[in-house]
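In: what follows is a predicted structure for the sequence shown.
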Amino acid sequence: MALLVQKFGGTSVGSIERIEAVAERVIKARQQGHQIVVVVSAMAGDTNRLLGLARQIDEVPTQRELDVLLSAGEQVTIALLAMALNKRGFNAISLIADQVAIRTDNAFNNANIIQVETEKLETLLGEGNIVVVAGFQGRDSENNITTLGRGGSDTTAVAIAGALKADECQIFTDVDGVYSTDPRVVADARRLPSIHFDDMTSMARHGAKVLQLQSVEYANHHKVPLRVLSSFEDGEGTLVNFEPSNTEGAVGVAIKSQQVLTTVAQPLVAVQERLKLFGLAAWCYAGIDDSTYIVTASDDLARLKLALDKVEVAQEHVTTLSVIGVEQADVVEKIAATLAESSLAIYQQQWSARCLSLLIDGQDQQLAVSIIHKQFVVEPESLDNRRLLAVS
């Protein structure tokens, strides 16, 4: 018998019919003899609906009251799922974060989990209950409701799994695993049966969206195996674990789209210090005459303009392709030559021990990803017979 923490996101519980289907999937695991803690998000669209209500009252609502409002979405879902389980004859009980209890710092709208108390969870599991926990929320030291920010339900699930020393934390989503690249971009993308935590962390950091970076880092730190599974079909998914990689070459290509290239008449070091002060993550590189280029998400452009004076947009639509691996300096010329054969330009590149990032025109994204996937994934002999994978 294993102890499993299963997390279902907003699309997985987006309607009564889907909540009923989640109940059946949870019961299937319970019937196999496993102890189950279920963590759920708000129903798809509910968080945005609540945020819209708040902004009808105040365009910039106070952070504390916003957390009180947004945390309500998960409370609806846990109650409905517990009802569905109980109706089927399986004892289930729903808990909000404070009942668990999940303790956080006081960073409203983006809190960090400090501690998950396990006594109540262990008691309820020992009594044979399926425990359904609200994701995305916690309580600070002054008993204020807090929310965990984007991907917060994943983080809740991982934190509970770590505290309970669960055998596995299973993230159920609308895809059936981690793929060799975004299947919406490349039709012959491949599902990966397993991937090392270091590689998954790098890919999440550089744009792969199947798992949120914070939850991957938390799971890695607390040694919690993760498995990505589909909510809508059976399968083994992708296991994120600590087994050494059996490839010496690159292990992933992540994509960051919807980015903008800007420039500012300030030296690189000064820009980096300013961005750090404002908590902005961006790719920066030196231009000419003490100017600096900044690559940032389009959604962060307004914040960038608040942090720096006289920011000018150099190009509105750019994409970053990041090839994750061991020695990326060895492959940069080969990749550049391959893209050049199709008249695809690389504006800028940077690499570290495990990542080569290429800045390209956003309009070239689909063709560039398709070429790299074909040449360096489907036909790995292109890189001295090294086994390569790609992920987005």
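Out: That came through fine. In this text the structure is predicted, and so the values were computed from the model without any measurement.

In: contacts and neighbour counts: CA atoms only from here.
Out: Noted.

In: strands of the stretch 251-392 of the chain, residue ranges please.
Out: Using DSSP state E, counting those that start in this stretch, the strands of the stretch 251-392 of the chain run over 252-264, 283-286, 292-297, 312-324, 348-351, 355-361.

In: Gln214: which of these is closest?
Out: When those are compared by C-alpha to C-alpha, strand 252-264 sits nearest Gln214, at 16.6 Å.

In: tell me the angle of the closest one relative to strand 355-361?
Out: Strand 252-264 and strand 355-361 are oriented at 60 degrees to each other (axes from the mean of the first three to the mean of the last three C-alpha atoms, to 10 degrees).

In: wait, Leu50 touches Leu70, no?
Out: Yes - counting by C-alpha atoms under 8 Å, Leu70 is a contact partner of Leu50 at 6.2 Å.

In: more neighbours, those two?
Out: Comparing Leu50 with Leu70 by neighbour count (other C-alpha atoms under 10 Å), the higher total belongs to Leu70, at 24 against 17.

In: before we move on, back to that, export the strands of the stretch 251-392 of the chain to CSV and append columns for mean neighbour count.
Out: Formatted as CSV, these follow (neighbours: other C-alpha atoms under 10 Å):
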stretch, mean neighbour count
strand 252-264, 23
strand 283-286, 17
strand 292-297, 23
strand 312-324, 21
strand 348-351, 14
strand 355-361, 22
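
In: tell me who's in contact with Ala353.
Out: Gly325, Val326, Glu327, Gln328 (C-alpha atoms under 8 Å, 6 or more residues apart in numbering).

In: got another, please set it beside the one above:
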Amino acid sequence: MALIVQKYGGTSVGSIERIQAVAERVKRWRDRGHQLVVVVSAMSGETDRLIKLAKQIQPRPDPRELDVLLSTGEQVTIALVSMALTALGCPARSYTGAQVHILTDNVHNKARIRDIDAARVRADLDAGRVVVVAGFQGVNEQGDITTLGRGGSDTSAVAIAAALKADECQIYTDVDGVYTTDPRVEPRARKLDRITFEEMLEMASLGSKVLQIRSVEFAGKYRVPLRVLSSFDEGEGTLITFEDNDVEDAKISGIAFNRDEAKLTILGVPDQPGVAYQILGPIAEANIEVDMIIQNVAPDGKTTDFTFTVHRNDYPQSLEILRKTAHNLGAREVTGDDNIVKISLVGVGMRSHAGIASRMFAALAKEGINIRMISTSEIKISVVVDEKYLELGVRALHAAFGLDRLSS
């Protein structure tokens, strides 16, 4: 008998019919003798609906109250899934994140999980019940409801699997696995049978929407076996592993991209020690994550231009903060651009193969695509380009590296 944690996303529970289909799938697993914990998201579109309601009251909703509001989406789903299981003769019990004490830090809207008290869940499993838990949410030490940010249900599922020492964590979604790139952008994209945690972590951090980055970090840290499957079709999905014996053959595993990028530049900053901190410190204090950074010293050697990227949602606030910083530093100008995207090649095989970057740049140049920024690591190369070139760039790179020829 295995203990399995299954997570179902918003599209998987987007209607009563789909919720009933999830219940039938869960019952099949239980009938095979397995213990099941089911983590669910809000029904598709519900979180966006709630955010719109909040913004009708406050353009920038109070973070604490927004968490209270958003957490109701998952509460609806857990009740309906539990009812559907009970209707099939499968004993089930639902819990909010607070009820199973998913303890988080105090950062509203982007909270991080600190601890989970699994005793209540274990008691129900031992009693023969399926436990249905609300993803995306927790509670801080003050008893306030918190949410984990977009895709947080993945993190909830992996964290619960780690706490329970589950045999496998299965992420059910609207795709049947991890692909070489988004099939909606490149129809010739192929499903990967397996991918390393390191590659999946890069893919998630670079814009792949299949899994949330923190869920992959959790899985890798606590060695939770992780599998991505389809809620609608049977199949083995994609297994995320700790090592891949075929890295010599697979130079590039996939292409990730992120539409949610924005670029900010502060021009004419004094070139002196501590200036980078003076620029990025106030951004960090606003809980805004910075991604790519470029600094160029001016010909006179006395000033520098400093460019960095942030999530597009954080662009207005970042621009406001940077203008204040520019005034304090006596900088010449602040500019910004929220019509950019990031395209990234990912593959552990990069470590043992030279020339990947030059092939990438050549493929983009052939299509007339200008590169605005470049960032590299051991297993990835990222470029920032104008948003209008996203699909063309992805398709060109997919063909240049032969990803359409991988076995499915």
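Out: Perfect, I can see it now. Since this is a predicted model, take the numbers as computed values, not measurements.

In: what's the TM-score for these two chains?
Out: After superposition, the two chains reach a TM-score (TM-score structural alignment, normalised by the length of structure 1) of 0.90; 382 aligned residues with a C-alpha RMSD of 2.3 Å.

In: in structure 2, which of the contacts of Ala353 of structure 1 still touch?
Out: Retained in structure 2: Val326, Glu327, out of those (criterion both residues aligned by TM-score structural alignment, their matches' C-alpha atoms under 8 Å).

In: strands of the stretch 51-200 of structure 1, start to end?
Out: So, for the stretch 51-200 of structure 1 - with DSSP E, counting those that start in this stretch - the strands run 92-95, 102-104, 113-116, 130-134, 137-139, 145-147, 168-173, 194-196.

In: now the third one on structure 2. Mean distance?
Out: What it means is strand 113-116 of structure 1. Compared with structure 2 after fitting, strand 113-116 of structure 1 deviates on average by 1.3 Å (mean C-alpha distance after the TM-score superposition for structure 1).

In: neighbouring contacts of that strand?
Out: Against strand 113-116 of structure 1 from outside (C-alpha under 8 Å, 6+ apart): Val100, Ala101, Ile102, Arg103, Thr104, Asp105, Gly138, Leu148, Ala159, Ile160, Ala163.

In: which of the residues in stretch 32-50 of structure 1 are classified as buried?
Out: 34-44, 46-47, 50 (16 or more other C-alpha atoms under 10 Å).

In: what does stretch 16-31 of structure 2 give?
Out: In stretch 16-31 of structure 2, counting by 16+ other C-alpha under 10 Å, buried: Arg18, Ile19, Gln20, Ala21, Val22, Ala23, Glu24, Val26, Lys27, Arg30.

In: do stretch 243-253 of structure 2 as well
Out: Val247, Ala250, Lys251, Ile252, Ser253.

In: mind checking what the fourth one lines up with in structure 1?
Out: So the one you mean is Ile252 of structure 2. Aligned counterpart of Ile252 of structure 2 in structure 1: Ala250 (TM-score structural alignment).

In: my read is that that match contacts Ser322, right?
Out: No - with contact defined as C-alpha under 8 Å, Ala250 of structure 1 does not reach Ser322; the gap is 10.3 Å.

In: how many neighbours does the alignment partner in structure 2 of Val331 of structure 1 have?
Out: Superposed on structure 2 with TM-score structural alignment, Val331 of structure 1 falls opposite Ile356. Applying other C-alpha under 10 Å, we find 18 residues neighbouring Ile356 of structure 2.

In: tally up the residues packed near the closest residue to Ile356 of structure 2 other than its chain neighbours, please.
Out: Spatial nearest neighbour of Ile356 of structure 2, excluding adjacent residues (C-alpha to C-alpha, 6 or more residues apart in numbering): Met350 at 7.0 Å. For Met350 of structure 2, the number of neighbouring residues by other C-alpha under 10 Å comes to 23.

In: what of the one 10 residues further on?
Out: With neighbours defined by other C-alpha under 10 Å, the count for Met360 of structure 2 comes to 21.

In: was I right about it contacting Leu397?
Out: Yes - between Met360 of structure 2 and Leu397 there is a contact under C-alpha under 8 Å: 6.6 Å.

In: the helices in structure 2, which residues?
Out: Applying DSSP state H to structure 2 gives helices spanning 16-31, 46-57, 63-87, 119-126, 152-164, 197-205, 213-221, 275-285, 315-329, 356-366, 390-400.

In: most tightly surrounded among those helices?
Out: Among the helices of structure 2, helix 152-164 has the highest mean neighbour count (mean count of other C-alpha atoms under 10 Å), at a mean of 26.

In: if I look at the match of Ile252 of structure 2, how far off is Gly45 of structure 1?
Out: 37 Å (C-alpha to C-alpha, to the nearest Å).
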